[in-house]
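K.L.:
Got a predicted structure here, sequence first:
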Amino acid sequence: MRNIIKIVLAILFFICLADMPYGYYQLVRFVAFIGFSILTYQDYQQGKQTEMFIYGVLALLFQPFLKIALGRELWNIVDVIVGIGLIISIWKQPKKSNT
């Protein structure tokens, strides 16, 4: 489930680089807020403090209630960095032992 959330969010962020209607960006903010909130809660349950903090900050950054005006260029940079970070985090997960 975690990987699905990360992949969906990464795809949504990369699509943000195209010239989309404003409603799409609002949808992305809402979906990102929910996705990052879920990831934050899961990391809280697993005791992963660093990841919990990162996803919590991202949930606040993308939250749809109070718009954070960074400008289109800066938002594009944020979208790319977060999208790449999400993809990398899928492959950097610690391997589960068989014991």
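P.N.:
Nice, thanks for sending it over.
K.L.:
hey, let's count contacts and neighbours off CA atoms from now on
P.N.:
Fine.
K.L.:
for this protein, which helix is longest?
P.N.:
In the chain, taking DSSP state H as the definition, the longest helix is helix 22-46.
K.L.:
And it, what does it pack against?
P.N.:
The contact analysis (3 or more C-alpha pairs under 8 Å, 6 or more residues apart in numbering; DSSP states H and E) places helix 22-46 against helix 2-15, helix 49-62.
K.L.:
Apply 6 Å and report the result again.
P.N.:
helix 49-62 (3 or more C-alpha pairs under 6 Å, 6 or more residues apart in numbering; DSSP states H and E).
K.L.:
what about versus this one:
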Amino acid sequence: MTKYLKITLSILLLSCLLPLPYGYFQFVRFAGMLVFSYLAYRASDKKNKSEVFIYISLAILFQPFIKIALGRTVWNIVDIVVAVVLLLTITTSSKKK
């Protein structure tokens, strides 16, 4: 399940590079907050403290309630980096199994 959540969120983040309505970006922030919170919960079950910290930090960064104004360019870079890292975690976790 986490694999599909990561893929879906990566697609949503990469689509933020397109000129879409502002409501879409709000949706992506809310979805990101939910997915990163879930991933933090799953990482805490596995006792992986570093992943918990990273996912909680990302959930706070993407939360839609208190805006973190980084500017469009910086947000695009953040979206790309986070999407690529999420996709890389899928490949590295499947190699470990």
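P.N.:
Perfect, I can see it now. Please read all numbers here as calculations on a predicted model, not as lab measurements.
K.L.:
quick revisit: report the mean deviation for the longest helix of the first structure after fitting onto the second structure.
P.N.:
Helix 22-46 of the first structure differs from its equivalent in the second structure by a mean of 0.4 Å after superposition (mean C-alpha distance after the TM-score superposition for the first structure).
K.L.:
against the second structure, where does that helix fall?
P.N.:
Alignment of helix 22-46 of the first structure against the second structure: residues 22-46, by TM-score structural alignment.
K.L.:
Going by neighbour count, which residues in that stretch are buried?
P.N.:
25, 28-33, 35-41, 43 (16 or more other C-alpha atoms under 10 Å).
K.L.:
same check, this time on stretch 6-13 of the first structure
P.N.:
For stretch 6-13 of the first structure, by 16+ other C-alpha under 10 Å, it's K6, I7, L9, A10, L12, F13.
K.L.:
Just give me the mean distance for that stretch relative to the second structure.
P.N.:
Per aligned residue, stretch 6-13 of the first structure averages 0.4 Å (mean C-alpha distance after the TM-score superposition for the first structure).
K.L.:
Residues contacting that stretch, please?
P.N.:
Here stretch 6-13 of the first structure makes contact (C-alpha atoms under 6 Å, 6 or more residues apart in numbering) with D79, G83, L86.
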